[in-house]
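J.: I would like the atomic coordinates for the input below:
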Amino acid sequence: MTETPAPPDSGEVRINALEPWPDTVEWKPVSPSLIRVELVRLAIWLVILLAALITGWLLVGHWLFGAGVGLVLLFGAWRAFVIGRAVRAWGYAERERDLLVRHGLLVRRLSIVPYARMQFVDVTAGPLERSFNLATVQLHTAAAASDAKVPGLRPAEASRLRDRLTALGADRAEGL
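T.: Below is the predicted model:
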């Protein structure tokens, strides 16, 4: 990995934007339970799509409905395989001045959210997430494109992260 030197006296190493998973930080993974949540979401959508296609096939009898069933099953199998890898690609790292959030397999994304730019932090947990004892931390900034989220956190970790980010954001904003 190539790193660019930071300005003198900053005490920070800058990260090369072309290498989205920098080795200079300690990445914290999301909970593996997020895999099960995503598999349940996938199963719900597959059941709905398959029920509609099979009903159409039984009522109309056209071969395209059968082909649709096959394609949905093929897509479901592929997506189930990819979900595990996609969840393991999620991670976050807390640094002195900012929070790094990474995710993505084919298109890797690294979001760097400076604490001073955060406007507020949400912790959400839908019914499915709550049933697996998970929550999502959503960071909001003035620029909508720079919002970041960290899904698949245990509620205690989500609360800790929310409180820490809120405190650091308030401290950094006072210095502006």
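
J.: from now on I want contacts and neighbour counts done on CA atoms only, so please keep to that.
T.: Noted.

J.: all helices for the chain, in order.
T.: For the chain, the helices defined by DSSP state H cover 33-60, 63-89, 127-131, 155-174.

J.: another one to check against the first:
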Amino acid sequence: MFRVANESEPNGSVRFDVPHVGEWQRVAPRYVVVEIVGSILFGLVLCGAATLVWLLANQTWALYVGLAIAVITIVSVAFEPRRVRSIGYQLRDDDLLFRRGIMFQRFVAVPYGRMQLVDITRGPVARWLGLADLKFVTAAAATGVEIPGLDDADAESLRDRLVQLAESRRAGL
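T.: A predicted model of the protein is given here:
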């Protein structure tokens, strides 16, 4: 599946070559809204907790923690569009290849014959935007993959396709 290239990159790191089968399918651009709302809500809850500690317990350090959380939330929100663009998947002959991440990239290849569960979930903001997350699980816990931010129709058709492929591959085992 993946092979390490013989040549090192100019900076000395080793590069993974992923065979190019087709175009990467990307998540819906509206998924950025889901991630931004989640980041802002999480940051507001943490800032609120730090503010309560500062006001009620008169702990000055909590004010600085709250300010740091606010800055981290703002930086996180600024990177959300790029992070969402890094999410993609490919349906290959024998497996589904999933990728995500900017600095720490993750590639997961899930063989169709090993899929045990294909599930669609929708959170409140995603449901409002007409988006869904497609999750599939194998016997190995490390290969559980979730493709977030798919259009509802795309998630349902991909689920049906993956179930069909998984059944045909398991029958051949």
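
J.: can you lay out the helices of structure 1 as CSV showing mean neighbour count and distance to V101 of structure 1?
T.: Shown next, in CSV, are those (neighbours: other CA atoms under 10 Å; distance: least, CA to CA, whole Å):
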stretch, mean neighbour count, distance to V101 of structure 1
helix 33-60, 15, 16
helix 63-89, 15, 10
helix 127-131, 14, 20
helix 155-174, 16, 13
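
J.: and V25 of structure 1, which of these is closest to it?
T.: Set against V25 of structure 1 and scored by CA to CA, the helices of structure 1 come closest in helix 63-89, at 15.0 Å.

J.: show me what that closest one is packed against.
T.: Helix 63-89 of structure 1 sits against helix 33-60, strand 98-103, with contacts defined as 3 or more CA pairs under 8 Å, 6 or more residues apart in numbering; DSSP states H and E.

J.: quick check: it compared with structure 2, mean distance?
T.: Mean deviation of helix 63-89 of structure 1 relative to structure 2 after superposition (mean CA distance after the TM-score superposition for structure 1): 1.2 Å.

J.: in JSON lines: the helices and strands packed on helix 63-89 of structure 1, plus distance to P20 of structure 1.
T.: Shown next, in JSON lines, are the helices and strands packed on helix 63-89 of structure 1 (distance: least, CA to CA, whole Å):
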{"stretch": "helix 33-60", "distance to P20 of structure 1": "22"}
{"stretch": "strand 98-103", "distance to P20 of structure 1": "8"}
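
J.: ok, which of these comes nearest G70 of structure 1?
T.: The nearest among the helices and strands packed on helix 63-89 of structure 1, by CA to CA, is helix 33-60 at 9.4 Å.

J.: report the aligned residue range of structure 2 for that closest one.
T.: Residue correspondence for helix 33-60 of structure 1 in structure 2, counting by TM-score structural alignment: residues 30-57.

J.: over to stretch 83-103 of structure 1?
T.: With TM-score structural alignment applied, stretch 83-103 of structure 1 matches the range 80-100 in structure 2.

J.: ok, now stretch 145-156 of structure 1?
T.: Aligned by TM-score structural alignment, stretch 145-156 of structure 1 falls on residues 142-153 of structure 2.

J.: in that stretch, what counts as buried?
T.: Using 16 or more other CA atoms under 10 Å as the test for burial, stretch 142-153 of structure 2 gives 143-152.

J.: again with stretch 81-100 of structure 2
T.: Using 16+ other CA under 10 Å as the test for burial, stretch 81-100 of structure 2 gives 81, 83-85, 87-91, 95-100.

J.: list the contacts of it.
T.: Identification of contacts with stretch 81-100 of structure 2 by CA atoms under 8 Å, 6 or more residues apart in numbering yields 21-27, 29, 31-32, 101-102, 105-112, 145, 147.

J.: hmm, back to that, distance between the ends of the match of stretch 145-156 of structure 1?
T.: 27 Å (CA to CA, to the nearest Å).

J.: ok, stretch 119-139 of structure 1 next?
T.: From its first residue to its last, stretch 119-139 of structure 1 covers 8 Å (CA to CA).

J.: off-centre distance for that stretch?
T.: Here stretch 119-139 of structure 1 shows a centroid-to-chain-centroid distance of 11 Å under the convention CA atoms, centre = their mean, to the nearest Å.
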